[in-house]
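*Asks:* structure for the following, please:
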Amino acid sequence: MSNTVSLPPLEQLSAAMADMVADAARSVVAVHTRRTRASGFVWRPGCIVSSEEALPEDEEVEITLPGGTTVAAKVAGRDPTTDIALLRFEGAEAPQLTLDNSTTRAGEFVLAVGSREGVPLCASGIVSLAGPGWRSLRGGEIDARVELDLRLRPSAEGGVVLNAKGGVIGMSVFGPRRRVLVIPAPTIERVAAQLAAHGRMPRGYLGLSLQPVKVSHASVGAMVMGVAEQGPGAAAGIHQGDIIVAVNGEPIRSVQLLLRALGPASVGSVLTLSLQRAGEPVEVQLTVGERPAD
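*Replies:* Now for the predicted structure:
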């Protein structure tokens, strides 16, 4: 840290912020493909975490380390539901970051740090919203809802967010309507570990093709349009044409909500499905499987 004791208060604050950015930037990299520019950070030796949405499929990836060294990287896994991608690289080194799992509060001061061609990018702002865990539109479990009031450059997406102590509270990404969100540290640790081990996040699988259908004036159901051979639905004895009206006693509100509930924790769980079959009520037990790799 710089010697700031003799400086006026505003200069002390400015110098402290610059020191925080410089310290974090040692582990923040530029991530680029033929079409996109983003940022990432060293999560483990040889492993980079970045924004999944910022990385197109089937494109070669390079990273530029602090100081300008550029090396090839390979996408080792991606989870669109939490916007986390894991990259692996060799032939260069950079220090890994330690993530800060402390609770974030609305009104806290934050710094977002990215990289452009090995040079730090920075934006300052505050936490505009800090709420409980939530489920993304794609069904990913995010441990906390954190929105930032700051202007983030597209090439800084996938970089880190620092609190006033200099702790890395998560990764900056763009959400709906280009709001800047934080993928919090606990989510990154959980998802990145799965990507490192398996290359993807497990997702629940029913082995059923479903279509919404109105059951009555006030309720909806999920009609079974197809049953995968040897899938969980077939094992449970579900037939094409059955209508799922409730899961574990809870009425179906929409097919989308039903499928979004099939997160990693659902794999192996047993669901009680209430069906209508040819107008008659039927109840079956279905063990949720793991969705096969695409």
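
*Asks:* all contacts plus neighbour counts: C-alpha atoms, from now on.
*Replies:* OK.

*Asks:* residues contacting Gln194?
*Replies:* By Cα atoms under 8 Å, 6 or more residues apart in numbering, Gln194 lies in contact with Arg200, Met201.

*Asks:* how about the host helix or strand of it: buried residues?
*Replies:* Applying DSSP states H and E as the criterion places Gln194 in helix 185-198. By neighbour count on 16 or more other Cα atoms under 10 Å, the buried set for helix 185-198 is Ala185, Pro186, Thr187, Ile188, Val191, Ala192, Gln194, Leu195, Ala196.

*Asks:* which residue ranges of the stretch 151-294 of the chain form strands?
*Replies:* All strands of the stretch 151-294 of the chain, identified by DSSP state E, counting those that start in this stretch, fall at 160-162, 168-174, 180-184, 204-205, 208-214, 220-227, 243-247, 250-251, 270-277, 280-287, 289-290.

*Asks:* so can I have JSON lines of those strands showing distance to Thr64?
*Replies:* Converted to JSON lines, the strands of the stretch 151-294 of the chain look like this (distance: least, Cα to Cα, whole Å):
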{"stretch": "strand 160-162", "distance to Thr64": "16"}
{"stretch": "strand 168-174", "distance to Thr64": "18"}
{"stretch": "strand 180-184", "distance to Thr64": "22"}
{"stretch": "strand 204-205", "distance to Thr64": "36"}
{"stretch": "strand 208-214", "distance to Thr64": "44"}
{"stretch": "strand 220-227", "distance to Thr64": "47"}
{"stretch": "strand 243-247", "distance to Thr64": "49"}
{"stretch": "strand 250-251", "distance to Thr64": "50"}
{"stretch": "strand 270-277", "distance to Thr64": "47"}
{"stretch": "strand 280-287", "distance to Thr64": "45"}
{"stretch": "strand 289-290", "distance to Thr64": "36"}
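
*Asks:* another sequence for comparison is provided below:
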Amino acid sequence: MTAVRRRARLVLILTIVIAASGCSLPGWAGITRELLLEPPRATATPIPTPTPAPAVVSPTEAPSASVADPEEALLTALYERVRPAVVSVQVVRPIEGLLIPRGEGQEEGDGIFQRGQGSGMIIDPDGTVVTNIHVVEGAQRVEVTLWDGTILPAEVIGRDPDSDIAVLRIERGDIALQTVELGDSDALRVGQRALAIGNPFGWQGTLTVGIVSGLGRTLQLGHMSERVSGRFSIPEMIQTDAAINFGNSGGPLLDAQGRVIGVNTAMNSTSGVSGGVGFAVPINTVKRVLPDLIATGTYRYPWLGITGTDLRPVHREAMALDVPRGAIIDAVTPNGPADRAGLRGSTETVEQFGERIGIGGDVIVAIDDRPVRQFDDLLIHLVRTKRPGDTVQLIVVRDGAEQEVTVTLGERPSN
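*Replies:* This is a model prediction of the structure:
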């Protein structure tokens, strides 16, 4: 006869909600935790049976605790080496134009303020810290918490909204600081190990592990410009499935050797938490803008003055083009560099499946003797190799014939 004990289950749910756009919003943070007590197993009263002769079994020794799994040993050693160079960035910024009652996370004073937080990394012993600009944008106070809990004041000394990179300087006094090692994002391949260290939802020093899921992603995360009627893009971003959440912004994305390959910046999520699609600004982009940000506080980007898209079959058919790939110009900014050089945008539109598509514009097929297969090729070439005032040689297809056009680049408009 079997006697079964009743299962007992205790569930404790603790909900806390946190965070904000790369930083936390006032007084809210989110985690749901469920604690389950293991239910007792069923027991039974055995029926007496003859006792067989005992089998002789040699005991198997448990693996020695001193023999660590190789990957585990790699991760723990990497974390212990890099963790002291990763910081938490706390900010206080004013809330303007909103009728919000004063509450948790708001500073006393004449105005209403909110606290936010993100991550950062120390790149030199003098206390230079790299983070995201959206972590510190609009902040009236910036503080940095070191790995050992020391809190130090910091100043924003450089901003580049078109790479979402900001540079801070810590008032370190006589404190010795550990620094990260910068890697080479151009050498990355999809499938390589990727690790993120940061402060998701305020949990300082969190390590998450994944792979490089994709390369060459372009995200419209730059500054908004009324002159071009849109937002500038950040090219060549790294995609990873290492968990990137609110508060990870500004922290390092690392390779398996612990070298920084990117600055964690964004996630693609419909739920507000990591869905396995995170993005980091490549470290080579950071290395390109960093000297100017430290020296002058800003970085000046070259500007062609066009908007466009990849050449598609609908363009080729409507324009009777014998061009397999290229970048077609949709619009030319009036009195911009391309306009002054005589480049032409779309002259009419066609409709396909309810979408109005511009046609008739110049199709760019080469820049400085480099083939242009898609619109991103233009952006990457300009950002990587050119500065305002430089010239570029374009090969364009207009009315079925190739033409060479020389354009003197301007500087991206600030508004």
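
*Asks:* ok now the helix holding Gln194 of the first structure, how far from the chain's centre?
*Replies:* 9 Å (Cα atoms, centre = their mean, to the nearest Å).

*Asks:* with the second structure overlaid, how far apart is it on average?
*Replies:* Compared with the second structure after the fit, helix 185-198 of the first structure shows a mean deviation of 2.6 Å (mean Cα distance after the TM-score superposition for the first structure).

*Asks:* corresponding residues in the second structure for that helix?
*Replies:* Mapping helix 185-198 of the first structure onto the second structure (TM-score structural alignment) gives residues 283-296.

*Asks:* for stretch 155-169 of the first structure, same thing?
*Replies:* Residue span in the second structure matched to stretch 155-169 of the first structure, by TM-score structural alignment: 247-261.

*Asks:* biggest strand in the second structure, by residue count?
*Replies:* The longest strand of the second structure (DSSP state E) is strand 206-219.

*Asks:* which residue would you name as the spatial centre of the first structure?
*Replies:* Taking Cα atoms, centre = their mean, the centroid of the first structure lies closest to Thr82, which sits 1.8 Å from it.

*Asks:* tell me who's in contact with it.
*Replies:* Shown in contact with Thr82 of the first structure (Cα under 8 Å, 6+ apart): Ser136, Arg138, Gly140, Glu141, Ile142, Ile183.

*Asks:* quickly find the element holding the corresponding residue of the first structure for Gly198 of the second structure.
*Replies:* With TM-score structural alignment defining the correspondence, Gly198 of the second structure maps onto Gly114 in the first structure. Using DSSP H and E, the element containing Gly114 of the first structure is strand 109-116.

*Asks:* can you list contacts of that strand?
*Replies:* For strand 109-116 of the first structure, the external contacting residues (Cα under 8 Å, 6+ apart) are 21, 24-25, 28-30, 38-40, 120-127, 152, 155-164, 172.

*Asks:* and those, which of them are buried?
*Replies:* 21, 24-25, 28-30, 38-40, 120-127, 152, 155-163, 172.

*Asks:* number of residues surrounding the closest residue to Val397 of the second structure other than its chain neighbours?
*Replies:* Of all residues not flanking Val397 of the second structure in the chain, Val363 sits nearest, at 5.0 Å (Cα to Cα, 6 or more residues apart in numbering). Residues within reach of Val363 of the second structure, counting by other Cα atoms under 10 Å, total 32.

*Asks:* with the one 10 residues further on instead?
*Replies:* With neighbours defined by other Cα under 10 Å, the count for Arg373 of the second structure comes to 17.

*Asks:* then Val245 of the first structure?
*Replies:* 24.
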